[in-house]
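Asks: Structure, please.
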Amino acid sequence: MATIHPTALVDPHAELDTDVEIGPYTIVGPHVRIGAGTRVAAHCVIEGRTTIGPHNRIYPFVSLGLPSQDKKYAGEPCELVIGARNTIREYSTYHIGTVQGGGVTRLGDDNWMMAYTHLAHDCVVGNHCIFANNAQLAGHVQVGDWVILGGFTVVHQFVRIGAHAMTAMCALLFADVPPFVMAQGQPAQARSMNFEGLRRRGFGPERIAAVKAMHKALYREGLTLPQADERIAALAQRYPAAHDDLALMRSFLAGVDPQRGIVRSRRGAEA
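Replies: Next up, the predicted model:
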């Protein structure tokens, strides 16, 4: 049975799995579902059509599942879906989606979300990400797996951040960040690739060399994005062990909005 503090207000229609813990003065609404082993600390608010998977740790003063801050939202039955084994620290705020964005805001599995992080409506965050304090996503942002956002990173609406990318503290993102890229600045520029992070995740020398070659094509040869994509496609024969990494980059580049583009380095050409 779930353990609910006597001061908590849990709607009788909420669905709490086994071993769920609800702390003092926390409020849980009628459409909430919480998976086994999840612990919700004191003074949290979980409302709306919110589904939380198993074994999450939710710290005090977190707000989940409230209506989006989109003025077009008119009370439609949209959702917030949170996966498994996430840590969500104090004062974080994650809103439900909107019908214009598919209706679902989604956080994957095994993410480490520090204090004051914000997921606006219709954001999709992958797995194994780290958001440092005050990392903020506007609506419709997409974040791949293994992304690290430095403290006070601010992401404009509809921006995409590719897998294994990283931002420095106070980065301001108006353009897409391709996979593996490290970005810094206001507005953010590409500084390098996340080589140390890749090594820690088990990338071997050939895969690291392929990432370096992709960085060169994107940022060091003065190529347009279509030209860089052709250069990256040609790397497959040279780096067979990096087939999936090359495919990841090419898939990401195929989805870049020409009006938004990607973060560029000071020496890079425009798309």
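Asks: Please make it C-alpha for all contacts and neighbour counts, starting now.
Replies: Fine.
Asks: Show me the longest helix that occurs in this structure.
Replies: Of all segments of type helix in the chain, defined using DSSP state H, the longest is helix 205-219.
Asks: what sits up against that one?
Replies: 180-181, 192-193, 195, 198-199, 223-225, 228, 231-232, 235, 239, 241-242, 245-246, 264-265, 267-269 (CA atoms under 8 Å, 6 or more residues apart in numbering).
Asks: what separates it from the chain centre, distance-wise?
Replies: 24 Å (CA atoms, centre = their mean, to the nearest Å).
Asks: Can you list the buried residues in that helix?
Replies: The neighbour-count check on helix 205-219 (16 or more other CA atoms under 10 Å) flags 207-208, 210-219 as buried.
Asks: got it, and stretch 15-33?
Replies: So, applying 16+ other CA under 10 Å, buried residues of stretch 15-33: 15-17, 19-33.
Asks: Pull the number of nearby residues for residue 255.
Replies: Residue 255 has 11 neighbouring residues, counting by other CA atoms under 10 Å.
Asks: quick one more, to check against the first:
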Amino acid sequence: MNQPLAYIHPGAKIAKNVVVEPFTTIHNNVTIGDGTWIGSNVTIMEGARIGKNCNIFPGAVISAPPQDLKYNGEDTIVTIGDNTTIRECATIHKGTSDRHKTVIGKNCLIMAYCHIAHDCIVGDNCIFSNNSTLAGHVTIGDNVILAGLVAVHQFVSVGQHAFVTGGSLVRKDVPPFVKAAREPLSYVGINSVGLRRRGFPSEKIREIQNIYRILYQKHYNNSQATQIIEAEMEATPERDEILQFIRDSQRGIMKGYFSNN
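Replies: Alright, predicted model coming up:
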């Protein structure tokens, strides 16, 4: 870890077996866990909390002050979970007085040139492909995949196990377990490939499909659809996750491609 061509502030708390490559700068009030590798020309600013066995590639900037004109220097942080990889030139900004933190979960892959803005909460096992961008206050569930060049509007939520196709503009909330595509962004089916890869049995996938048929293909409005789903579908964790997501949505959920509701 002793790298004479890197600058490490004496106040940073770095595990003994962390590797820091040349020309990297690590500021005060930073914590880095065991087994993490920090590539060359990385900048890690005050408030970073980086877990174990992470990999941070050259050019990345972690815990910079947010690009929010309301930010007034309050003490906030960025937390990055264990086994997460941050690729080249990605930027992750610390929180504001809203959530006081920006969080990236465990086992995530954040590819080159992604931007994760202030007060975002990203779950575990997520993959963000190149140049995907989250505006402030976005919430991303576990096991979400954003393909390249996805742009997510501030305060949007994306439910767990969702897949958003490349080049999408995400202006509305994306419910759990679905595929989102087209312009404007729409429901185009459930993420059956991703669910199978993660061990969901066929009967569970059919259950999720039946729920979304009611929501998106029966020409009900959202209130009618949720009442029917709750009345006619057996209570399961997946059903309840979908219903709770819809009820909690602040921006409204995305439409179905053929839906008029």
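Asks: TM-score for these two?
Replies: Aligned and superposed, the two chains score 0.97 in TM-score terms (TM-score structural alignment, normalised by the length of structure 2); 261 aligned residues with a CA RMSD of 1.1 Å.
Asks: The longest helix of structure 1 corresponds to what range in structure 2?
Replies: Aligning helix 205-219 of structure 1 against structure 2 (TM-score structural alignment) gives residues 202-216.
Asks: how close does the matching stretch sit to structure 1?
Replies: The superposed stretch 202-216 of structure 2 is, by mean CA distance after the TM-score superposition for structure 1, a mean 1.0 Å from where its aligned residues fall in structure 1.
Asks: roughly how far apart are the alignment partner in structure 1 of residue 245 of structure 2 and residue 29 of structure 1?
Replies: Using TM-score structural alignment, the partner of residue 245 of structure 2 in structure 1 is residue 252. Distance, residue 252 of structure 1 to residue 29 of structure 1, by CA to CA, to the nearest Å: 38 Å.
Asks: again, but for residue 175 of structure 1
Replies: According to CA to CA, residue 175 of structure 1 and residue 29 of structure 1 sit 37 Å apart.
Asks: what's stretch 16-34 of structure 2 aligned against in structure 1?
Replies: Aligned by TM-score structural alignment, stretch 16-34 of structure 2 falls on residues 18-36 of structure 1.
Asks: Now find how far off-centre the matching stretch is within its chain.
Replies: Counting by CA atoms, centre = their mean, stretch 18-36 of structure 1 is centred 24 Å from the centre of its parent chain.
Asks: Quote the end-to-end distance of that stretch.
Replies: 5 Å.
Asks: go on, stretch 64-81 of structure 2?
Replies: In stretch 64-81 of structure 2, first residue to last residue: 18 Å (CA to CA).
Asks: Next: stretch 214-227 of structure 1.
Replies: 12 Å.
Asks: ok, the aligned partner of residue 51 of structure 2 in structure 1 to residue 29 of structure 1 distance?
Replies: By TM-score structural alignment, residue 51 of structure 2 lines up with residue 53 in structure 1. As judged by CA to CA, residue 53 of structure 1 and residue 29 of structure 1 stand 16 Å apart.
Asks: likewise residue 215 of structure 1?
Replies: To residue 29 of structure 1, residue 215 of structure 1 is 47 Å away according to CA to CA.
Asks: what do you get for residue 47 of structure 1?
Replies: Computed as CA to CA, the residue 47 of structure 1 to residue 29 of structure 1 distance reads 5 Å.
Asks: looking at this, residue 226 of structure 2 is in a helix?
Replies: Yes - if the criterion is DSSP: H, G, I helix; E, B strand; the rest coil, then residue 226 of structure 2 is within a helix.
Asks: That one corresponds to which position in structure 1?
Replies: Counting by TM-score structural alignment, residue 226 of structure 2 corresponds to residue 229 in structure 1.
Asks: Do I have it right that its match meets residue 253?
Replies: Yes - using CA atoms under 8 Å, residue 229 of structure 1 is in contact with residue 253, at 7.3 Å.
Asks: What segments of the stretch 51-200 of structure 2 are helices?
Replies: Along the stretch 51-200 of structure 2, the stretches classed as helices by DSSP state H, counting those that start in this stretch are 192-197.
Asks: what sits against residue 185 of structure 2?
Replies: By CA under 8 Å, 6+ apart, the contact set of residue 185 of structure 2 is 168-171, 254-255.
Asks: Also residue 62 of structure 1?
Replies: Going by CA under 8 Å, 6+ apart, residue 62 of structure 1 touches 43-45, 88-93.
Asks: Just put the buried residues of helix 205-219 of structure 1 in a markdown table and tack on distance to residue 167 of structure 1.
Replies: Formatted as a markdown table, the buried residues of helix 205-219 of structure 1 follow (distance: CA to CA, whole Å):
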| residue | distance to residue 167 of structure 1 |
| --- | --- |
| 207 | 21 |
| 208 | 19 |
| 210 | 21 |
| 211 | 17 |
| 212 | 18 |
| 213 | 20 |
| 214 | 18 |
| 215 | 16 |
| 216 | 19 |
| 217 | 20 |
| 218 | 18 |
| 219 | 17 |
